[in-house]
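> Sequence isn't available, so here's the structure alone:
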């Protein structure tokens, strides 16, 4: 009965979205008929335990917006060795308040350099170094038992050249040759002029010659990563099968890696095209039939105008997306001790649908891309922030410059602790620790899911040894992909240590965030300008009580006039004090969460 109901609700969306992309293709009638049957079969075969989870979430449609859904992102091998090692660390993660685990790519990659696991050889197998499929299912089961969920990376734009589809294509199989895109040398040269280089220093150009394929294969990222041909409807169906297969193992969410690049069209940059959004919406609608408890996360590190459509129209698209614009703006505002750029980006991000949520973060496994703020700040600002965090000007940052496309500003590499200026041996009372704690305090106050990048909770520093590893030395992003230092994590109970201060701070933020709905706090964060440049302020005003976050981006105390509703009797949820005046003093890097009486 539930399958029939969901099919009646969502199948028209699947068909309509795909018709907008493939409706004129001669393969359309056979394709959509086959897809209809496969979706129905998959929905009926959904494991009973997962059907129960689906029913629970369908019964609480607002569950996605519940506060305090802390997510933890990490590389499995660098965090705990393998999947069973992760299972043994679940007590640590629950102590931190984590609700969602987001391990970075763990499906079987190609041998050798795999771009950090993003060159997938087999979507249905786990990297043998990390375990097996049964280990993955066991981890997913452990998490369900603790009220937690597992989000996996699915690299949907490309496969490794060693993937079975690419092997068959090179062997001459016409079915699989049409899974990839091959052009002449002349066309490749012309198209490269339209496209934006992702890795101009380490992998220039977007095409790789392959004599076996009779031309140049489209490779947006690295030569060993072959872009899939989504103009072929069979490719859409294959990737949906992958999502359904992994969901049946207990995976509760998918990060759609490189989603902006799916559709290729001459005369464009081949990013964020209407067909791309339609494909993502069709995946969402199909999964709403098969596995409605599963969430989709858009990995779209683009301008906010290009990210927002990934949430879809009324029918729905991705449930979450990385709030990249706000993240980058936070670092920019901290450098300038001026919240103006944050206000511009937060205002733009507030345009998302109410049913969706932002994934708010301070750092991740990738670089900080200043060019993503080009819509909101002049070129000279982007250049200044780039130099600041590369340590090329007077700065607290210990970060390093990364590559950029022609005409852009270099991105920044480095762990959050390094970018915040936590030097070797510094303790929890350092200015760098205060800056890092401040940034996390801000993202926990925003609506959406807060994400912790592995090690930030103990101030883990950069891994400079990556340069000595031949498989990693060519990619500067490995600077901020260190191995977890469990000896440092063991100090998290010491309130005088850096690790103790940061761990306690993040655990406390999770506890306070989960209580926001009990305090009557709800709604989208909206920026406020209170007339003091260094005071970052936003309010959430759609609940029964008003909420105001105030953060001092400066290393000196400031005083700010409070909005009338918060001027007397408002409670600070972080300090538990009450306001008694029309103004409030904030210490250096101070933070308050105020709720109205």
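Yep, that arrived. Keep in mind that what you see is a predicted model, and the values were worked out from it rather than measured. Numbering: from 1, shown residues only.

> Only C-alpha atoms from now on, for both contacts and neighbour counts.
Fine.

> Can you show me the helices along the stretch 1-150 of the chain?
For the stretch 1-150 of the chain, the helices defined by DSSP state H, counting those that start in this stretch cover 2-22, 28-44, 48-59, 76-80, 83-88, 90-96, 133-145.

> Pull out the buried positions in the third one.
By neighbour count with 16 or more other CA atoms under 10 Å, helix 48-59 contains the buried residues 50-51, 53-54, 57.

> from those, which is closest to residue 84?
If you rank those by distance to residue 84 using CA to CA, residue 50 comes first, at 21.5 Å.

> what's the neighbour count on the closest residue to residue 506 other than its chain neighbours?
If the residues on either side of it in the chain are set aside, residue 506 comes closest to residue 457, at 6.6 Å by CA to CA, 6 or more residues apart in numbering. For residue 457, the tally of surrounding residues (other CA atoms under 10 Å) stands at 26.

> Would you double-check that residue 457 falls in a helix?
Yes. Assessed by DSSP: H, G, I helix; E, B strand; the rest coil, residue 457 belongs to a helix.

> Okay, residue 126 and residue 483: tell me how far apart.
Distance, residue 126 to residue 483, using CA to CA, to the nearest Å: 20 Å.

> likewise residue 152?
Taking CA to CA, one finds residue 152 at 20 Å from residue 483.

> quick one: which of these two has more around it?
For residue 152 and residue 483, the more surrounded residue by other CA under 10 Å is residue 152, and the numbers stand at 24 against 20.

> dropping in the other structure now:
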């Protein structure tokens, strides 16, 4: 099957510098055939909703051929669509329609590991130690008198050892599930394969890639011990993510890979881009992934991890903006994704969590750079905390008791009963059950309802796109003096206009004077003239032209 010719988008090679990208967790977005699982045709049918929401691009989680041990992040064929999600023809039709609506498409690429069902790994197990087939992965001899101990003390991110022994006595590395063996990125065949995979999807018209575990492909020479792990009574090694160095993450040699990928992206028209899911011990090391000869963006997870305080948010924002200036790339903000508890729940759950989540969204969308939204956050969805254990599918749940399934419940579209229009009319199937309380949070329930979270997002995204002070070439952040330590205020200027974002993270309402007229607010403002009262846990934008 040949790739379709995508509809040209507006010419803007720098679109990614200020884009709002909507993450689609494919299994949980929209089900077109009633089998209870979201699919590509379901996405295609809902594209007008995303256009009307006001986003610029979609990031799709993996839809490739996979046994689905880890929700598709265990890839068996990088060049085909899993039948669960449709066909390559469905993908081509979806991307053509998306481009016709002015929406760009970013796809996940999973280069750190394959599925254990990938033909390469099947061949590796069928051959003897030392074979060329095994050289594509990280096989090693065990320790102990008879090789009965793992080669080192490395620990899986999902808990337990990062090594599994095969019948002939060797061990293979898997930093995640045993069904996800790590590739050997010092092998030229591995590098050539993924460069070809990039071209395959670029030829089909994709506008960019989100690189899964972008910090993980190179392991330290000699596979040295970390020195501790939870299996020997120490702390979990994953606690060092973003805080310290591990011999299997953020090795300097990984940057050679991205210096080889960037010319491939640059050889295609239309500003094709790549964003790294990377964890590094300092913002300076994270910034190394970004630049004109490597990647375009790296997620700023510090913003997601900020606590609900003015000091925490300001420190994170200042650090991210400073690092972005050094590397000449945009900041990349995110509040939730498919691996993290939804921020409504992180911020306190219930009414408090929703108030804070709405305010945080206005804070994020007023900042310069690129913002990533996770499906359902525009509806104010909370984490589903009471899923029955027998329905959970996250592989980490079986090893650690921790589960990411609660943020992956299919989103509600319409109706009074679950699964709330997730599938076609009459379909009652849903791979994870939605709570009975979600009827009031559906798209249909919120659309056109003043004050709803959906309408707040729509209004903010319209203003972000139209307001000259929020344009890509507008000035950056200028912090302003505020009435108290729990209030953040900053100004953006551009095109002869000013826009001020004020966030009240204190425990009392605050008086806001002199910033102009309100543009959008996460809670109802009171007051008259140029003076307004901003409630607790609320944010607002004010303009002067």
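That came in fine, so what should we check first? None of the values given here were measured: they were computed from a predicted structure.

> count of residues packed around residue 266 of structure 1?
Residue 266 of structure 1 has 10 neighbours, counted by other CA under 10 Å.

> how about it, secondary structure?
Three-state call for residue 266 of structure 1 (three-state DSSP): coil.

> Tell me the secondary structure at residue 303 of structure 2.
Under the three-state scheme (three-state DSSP), residue 303 of structure 2 adopts helix.

> just checking, it touches residue 315?
No. In this structure, residue 303 of structure 2 is not within contact of residue 315 by CA atoms under 8 Å, at 9.4 Å.

> The two: which has the busier surroundings?
residue 303 (21 against 13).

> which residues touch the aligned residue in structure 2 for residue 347 of structure 1?
Aligned counterpart of residue 347 of structure 1 in structure 2: residue 318 (TM-score structural alignment). Residue 318 of structure 2 sits next to no residue when contact means CA atoms under 8 Å, 6 or more residues apart in numbering.

> distance of residue 318 of structure 2 from residue 171 of structure 2?
45 Å.

> same question, residue 265 of structure 2
Residue 265 of structure 2 is 36 Å from residue 171 of structure 2, by CA to CA.

> Can I take it that residue 519 of structure 1 is in a helix?
No. Using three-state DSSP, the secondary structure at residue 519 of structure 1 is coil, not a helix.

> Quick one: neighbours of it, just the number.
Neighbour tally, residue 519 of structure 1, other CA under 10 Å: 18.

> now residue 248 of structure 2
For residue 248 of structure 2, using other CA under 10 Å, the count is 19.

> One more: residue 459 of structure 2?
Neighbours around residue 459 of structure 2, by other CA under 10 Å: 16.

> What's it aligned with over in structure 1?
Aligned counterpart of residue 459 of structure 2 in structure 1: residue 508 (TM-score structural alignment).

> and the match of residue 347 of structure 1, that one's in a helix?
Yes. Counting by three-state DSSP, residue 318 of structure 2 is found in a helix.

> how about stretch 96-111 of structure 2: buried residues?
So for stretch 96-111 of structure 2, counting by 16+ other CA under 10 Å, buried means 96-99, 101, 103-111.

> what range in structure 1 does it sit on?
Stretch 96-111 of structure 2 maps onto residues 141-156 of structure 1, going by TM-score structural alignment.

> Give me the contacts around that stretch.
Contacts for stretch 141-156 of structure 1 (CA under 8 Å, 6+ apart): 87, 98-106, 118-120, 123, 140, 228, 239, 243, 250-259, 262.

> please redo it, this time with the cut-off set to 6 Å
Stretch 141-156 of structure 1 is contacted by residues 99-102, 105, 251-257 when judged by CA atoms under 6 Å, 6 or more residues apart in numbering.

> Over to stretch 321-335 of structure 1?
Stretch 321-335 of structure 1 is contacted from outside by 297-298, 339, 341-342, 345-346, 358-360, 362, 385, 553, using CA under 6 Å, 6+ apart.

> how does it look with 7 Å?
297-301, 303-304, 339, 341-342, 345-346, 358-362, 368, 370, 372-373, 385, 553 (CA atoms under 7 Å, 6 or more residues apart in numbering).

> again, but for stretch 365-379 of structure 2
Stretch 365-379 of structure 2 is touched from outside by 16-24, 330-334, 336-337, 411, 441-442, 453-454, 457, 470, 476, 501, with contacts defined as CA under 7 Å, 6+ apart.

> Recalculate using a threshold of 8 Å.
Applying CA under 8 Å, 6+ apart, the external contacts of stretch 365-379 of structure 2 come out as 16-25, 29, 330-338, 342, 364, 411, 441-443, 446, 453-454, 457, 460-461, 464, 470, 472, 476-477, 501.

> How about stretch 390-404 of structure 2?
By CA under 8 Å, 6+ apart, stretch 390-404 of structure 2 touches 69-71, 158-160, 177, 338-341, 405, 432.

> can you give me how far stretch 109-121 of structure 1 is from the chain middle?
20 Å (CA atoms, centre = their mean, to the nearest Å).

> Now do the contacts for the residue nearest to residue 91 of structure 2 when sequence neighbours are not counted.
Nearest in space to residue 91 of structure 2, with sequence neighbours left out and distances taken as CA to CA, 6+ apart, is residue 40 at 6.4 Å. Counting by CA under 8 Å, 6+ apart, residue 40 of structure 2 touches 26, 85-86, 90-91, 94.

> 7 Å - rerun?
Counting by CA under 7 Å, 6+ apart, residue 40 of structure 2 makes contact with 85-86, 90-91, 94.

> Just give me the match in structure 1 for it.
Per TM-score structural alignment, residue 40 of structure 2 is aligned with residue 83.

> Give me the distance between its match and residue 250 of structure 1.
Where residue 250 of structure 1 is concerned, residue 83 of structure 1 sits at a distance of 14 Å (CA to CA).

> what does residue 69 of structure 1 give?
Residue 69 of structure 1 is 18 Å from residue 250 of structure 1, by CA to CA.

> Repeat that for residue 465 of structure 1.
Using CA to CA, residue 465 of structure 1 is found at 36 Å from residue 250 of structure 1.

> These two - which one has more neighbours?
In this view residue 465 of structure 1 and residue 250 are compared by other CA under 10 Å, and residue 250 has more residues nearby, 25 against 12.

> That one matches what in structure 2?
Match for residue 250 of structure 1 (TM-score structural alignment): residue 205.

> Same question for residue 458 of structure 1.
Under TM-score structural alignment, residue 458 of structure 1 pairs with residue 379 in structure 2.

> what about its match, how many residues close to it?
26.

> how close does it sit to residue 477 of structure 2?
Separation of residue 379 of structure 2 from residue 477 of structure 2 (CA to CA): 28 Å.
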